[in-house]
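Enquirer: sequence first, then the predicted structure, then my questions.
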Amino acid sequence: MYQPLPFDITLIDSGLMGKETVACYLIESQGEFAIIETGNYQTSPRVEQLLEQKQISKDQIRYIIPTHVHLDHAGGASVMMDAFPNAKLVIHPRGARHMIDPSKLIAGAKAVYGEEVFNETYGEIKPIAEQRIIVAEDDDSITFGDRTLVFRDTPGHAAHHFCIWDETSKGWFSGDTFGIGYPIQDTPKGRCLFPSSTPVQFDPFKQKQSIQLMLSYQPNYIYLTHYGAIEVTKEKGEYLCQQLDQYIQLAEAQPEGKATGEAIEPLLMEHTLTKIAEYGCSSDREAIKKAITMDIKLNSLGLAIWYEKYLVG
């Protein structure tokens, strides 16, 4: 459930969507702490258990930071804000209103998942008081202890997405911008990543620009929400950008009016399984397919929605 990492970072398995699927991170500096990503309502008790083990007071949590407001990242924010009374929520400018009034987020998620599944997965999502929210514009920063985190606007996956640069570790907390890579995708040359193109604001051109911005910092690590800490090279980022180009080509290859999520999904699944195998992954193909099925379903829908907008101009 917990994995200590270098540079006073702890990886916490949120438990959302199964084991080693959605991560959040506890960062320490001189007795002060920040939490990046919030999972769902079941994640906060896991964080509290870790704090108890480490003999950390709840009052020492200074910041709670979802990278964007998709519910696998921000769904547990209100529960955490209740649990940690001294914490401020740091959020992208386009996401703040959804934390203050989450009704549209809730309605959208219920439309996708159905009310029963939504309630089981996310529970009650409550409004967060505006005075407890910090809106982080592009290149804003926060400091706790002697550690500074810098927020960079990284659209492409979503317009309300920032990534967080940690100079201490020379690493990015990447949300969904730098792709998806579960442990089952490990290879002798590192983890194979694939893009996240979920609805409804996916834009492959903006996402490539965001990846290039991240690479310009010459990072040593990427802290993936899906899932875990990986060493990063320029080549890994370029490989993601190449896949985004291939996503575009896949959509363009569909007959006119036929580039739907349902039509794209089997093609994108085969494409992704092939790329993972070509990268040197020896994991069982069916096990990989099971692990990425929901991602591919959402990626296909997001790609189809983007392509329809792209054609319109």
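Expert: Noted; the coordinates are in hand. Every value quoted in this text rests on a predicted model; they were computed, and no experiment measured them.
Enquirer: contacts and neighbour counts: CA atoms only from here.
Expert: Noted.
Enquirer: how distant is the strand or helix carrying Leu240 from the center of its chain?
Expert: For Leu240, the element it lies in under DSSP states H and E is helix 234-252. Relative to its chain's centre, helix 234-252 lies at 18 Å (CA atoms, centre = their mean, to the nearest Å).
Enquirer: report the contact partners of the residue most central in space within the chain.
Expert: In the chain, the C-alpha closest to the average C-alpha coordinate belongs to Gly175, at a distance of 2.8 Å (CA atoms, centre = their mean). Applying CA atoms under 8 Å, 6 or more residues apart in numbering, one finds that Gly175 lies in contact with 67-68, 73, 161-163, 224-226.
Enquirer: with Tyr307 instead?
Expert: When the contact criterion is CA under 8 Å, 6+ apart, the partners of Tyr307 are 248, 251-252, 259.
Enquirer: cool, and Ala77?
Expert: Applying CA under 8 Å, 6+ apart, we find Ala77 in contact with 38-40, 64, 66, 89.
Enquirer: could you list which of the residues you listed belong to strands?
Expert: For these, membership in strands holds for 64, 89, with DSSP state E as the criterion.
Enquirer: ok, and here's another one to check against it:
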Amino acid sequence: MLDFIDDLGHGIYAIDTGFQRPRFDAAYLMVEDGRAAFIDTGTNHAVPRLLAALNALGLHADAVDWVIPTHVHLDHAGGVGLLMEALPHARALVHPRGLRHLVNPTALWLSALGVYGEEEMQRSYGKLVPVPAERAEASHDEQFIHLAGRPLRLIDTPGHARHHHAIWDERSRSWFTGDTFGLSYRAFDVDGRAWILPTSTPVQFEPDALKATVARLLAAEPLAMQVTHYGRIGGSVDEVRRLAAEMLAQVDEMVALARSLREAPARHELLKAALLDGYLARLRAHGHAAGAGAAEWLALDAELNAQGLEVWLDRDA
């Protein structure tokens, strides 16, 4: 097996897309009876890895039936159009609020450009390729599709973004959660226990909607969550619930912090610094040393979460 592929069992493989740093951004490949589906794709730069994963598993490009981004943020869906060019029989299944942005990615590009800037957009994402409208369709809440007879259930999961859905796989009793179940980096595992933090990346963070989404995910009593950043977490219903409680407690703390700094001068810098301090404190409580390397790893999340909280804070006002 290639070193950027993790076999998670049940015909599910996590593919390290190579975005930003190792084991940071995953695309998932599900294989059932010789047919395949991708859930999230990473960026354009990930496409060679995705195709190499198919080849490593002895599958041809025409074996892929579905490409399903959890939402249209570019670290999840930036490579959908380019990947679809290589998959002659695949259809893209996209949240109805995100579909038009993959068929015509101009607005998507401009929105991300405002967050990251031109240089970073070119370096990290490359030119976005439109998905042909005739090969794309909108999902709907409580939709079921099948991969070689294997049922997959899609539900609407707002909170991180309004164009977000999650995918339930009964075989593995796991959700593919995109960003609605937060971020959990394997570098911060301690004695096999995962650590988690929420993501409020701009521009549609909604804490109440996120809490309702997490409650809905937990209602299925999942054994695991397949998060894009990064990999399979959980292992039991109780462990998934522990992770959910940890994440939602942080959501409440982040919201309270943002409100306390609503009128503060240099609000963004204060918010970013306080978020990072909070993450490092929780990481130490988890049993991790949380030194300079951890601070460097989490600096981007603190920056993006601060931006997202400020957008929400101004909208809330």
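Expert: Received it, and whenever you're ready, just let me know what you need. Computed from a predicted model, the values in this text were never measured in an experiment.
Enquirer: where does the TM-score land?
Expert: In this superposition the chains share a TM-score of 0.96, using TM-score structural alignment, normalised by the length of structure 1; 310 aligned residues with a CA RMSD of 1.4 Å.
Enquirer: picking up where we left off before, what residue in structure 2 is paired with the residue nearest to the centre of structure 1?
Expert: Matched across to structure 2, Gly175 of structure 1 falls on Gly178, judged by TM-score structural alignment.
Enquirer: ok so, going back, tell me which two of the contacts of Ala77 of structure 1 sit farthest apart.
Expert: Asn40 and Leu89 (15.2 Å; CA to CA).
Enquirer: tell me where structure 1 has helices.
Expert: 43-53, 71-74, 77-83, 96-100, 103-113, 115-122, 204-216, 234-252, 261-278, 285-312 (DSSP state H).
Enquirer: so which of the ones you listed gets nearest Ala129 of structure 1?
Expert: Set against Ala129 of structure 1 and scored by CA to CA, those come closest in helix 96-100, at 6.2 Å.
Enquirer: the residue with the largest distance to the centre of structure 2 and Leu300 of structure 2, how far apart?
Expert: For structure 2, the C-alpha farthest from the mean C-alpha position belongs to Pro265; by CA atoms, centre = their mean, that distance is 32.3 Å. Counting by CA to CA, to the nearest Å, the separation of Pro265 of structure 2 from Leu300 of structure 2 is 22 Å.
Enquirer: burial measure for the nearest residue to Met269 of structure 1 once chain neighbours are set aside, as a count.
Expert: On the basis of CA to CA, 6 or more residues apart in numbering, the spatially nearest residue to Met269 of structure 1 that is not a chain neighbour turns out to be Ile296, at 6.1 Å. With neighbours defined by other CA atoms under 10 Å, the count for Ile296 of structure 1 comes to 26.
Enquirer: Ile296 of structure 1 maps to what in structure 2?
Expert: Taking TM-score structural alignment, the alignment pairs Ile296 of structure 1 with Ala302 from structure 2.
Enquirer: how about the contacts made by its match?
Expert: Contacts here follow CA under 8 Å, 6+ apart; on that basis Ala302 of structure 2 touches 272-273, 275-276.
Enquirer: which of those residues are also in contact in structure 1?
Expert: Retained contacts for those in structure 1, judged by both residues aligned by TM-score structural alignment, their matches' CA atoms under 8 Å, are 272, 275-276.
Enquirer: of these, just say which sits nearest to Arg193 of structure 2.
Expert: Checking those against Arg193 of structure 2 by CA to CA gives Leu276 as the nearest, at 20.9 Å.
Enquirer: and the gap between the closest one and Met254 of structure 2?
Expert: Applying CA to CA to Leu276 of structure 2 and Met254 of structure 2 gives a distance of 11 Å.
Enquirer: spit out the residues that contact those two alike.
Expert: Taking CA under 8 Å, 6+ apart as the contact rule, Leu276 of structure 2 and Met254 have no neighbour in common.
Enquirer: what's Val79 of structure 1 aligned with over in structure 2?
Expert: Across the two structures, Val79 of structure 1 finds its equivalent in Leu82 of structure 2, going by TM-score structural alignment.
Enquirer: please read the previous query as pertaining to Asn119 of structure 1.
Expert: Using TM-score structural alignment, the equivalent of Asn119 of structure 1 in structure 2 is Gln122.
Enquirer: its match: neighbour count?
Expert: Other residues near Gln122 of structure 2 come to 12 when the count uses other CA under 10 Å.
Enquirer: and Gly9 of structure 2, by the same measure?
Expert: Around Gly9 of structure 2 there are 9 residues (other CA under 10 Å).
Enquirer: find the nearest non-adjacent residue to the equivalent of it over in structure 1, please.
Expert: Residue mapping for Gly9 of structure 2 onto structure 1 gives Pro6, with TM-score structural alignment as the criterion. Beyond its immediate neighbours in the sequence, the residue positioned closest to Pro6 of structure 1 (CA to CA, 6+ apart) is Ser169, lying 8.0 Å away.
Enquirer: and Arg97 of structure 1? What does it align with in structure 2?
Expert: Under the alignment by TM-score structural alignment, Arg97 of structure 1 pairs with Arg100 in structure 2.
Enquirer: and that match, how many neighbours?
Expert: A total of 20 residues lie near Arg100 of structure 2 under the criterion other CA under 10 Å.
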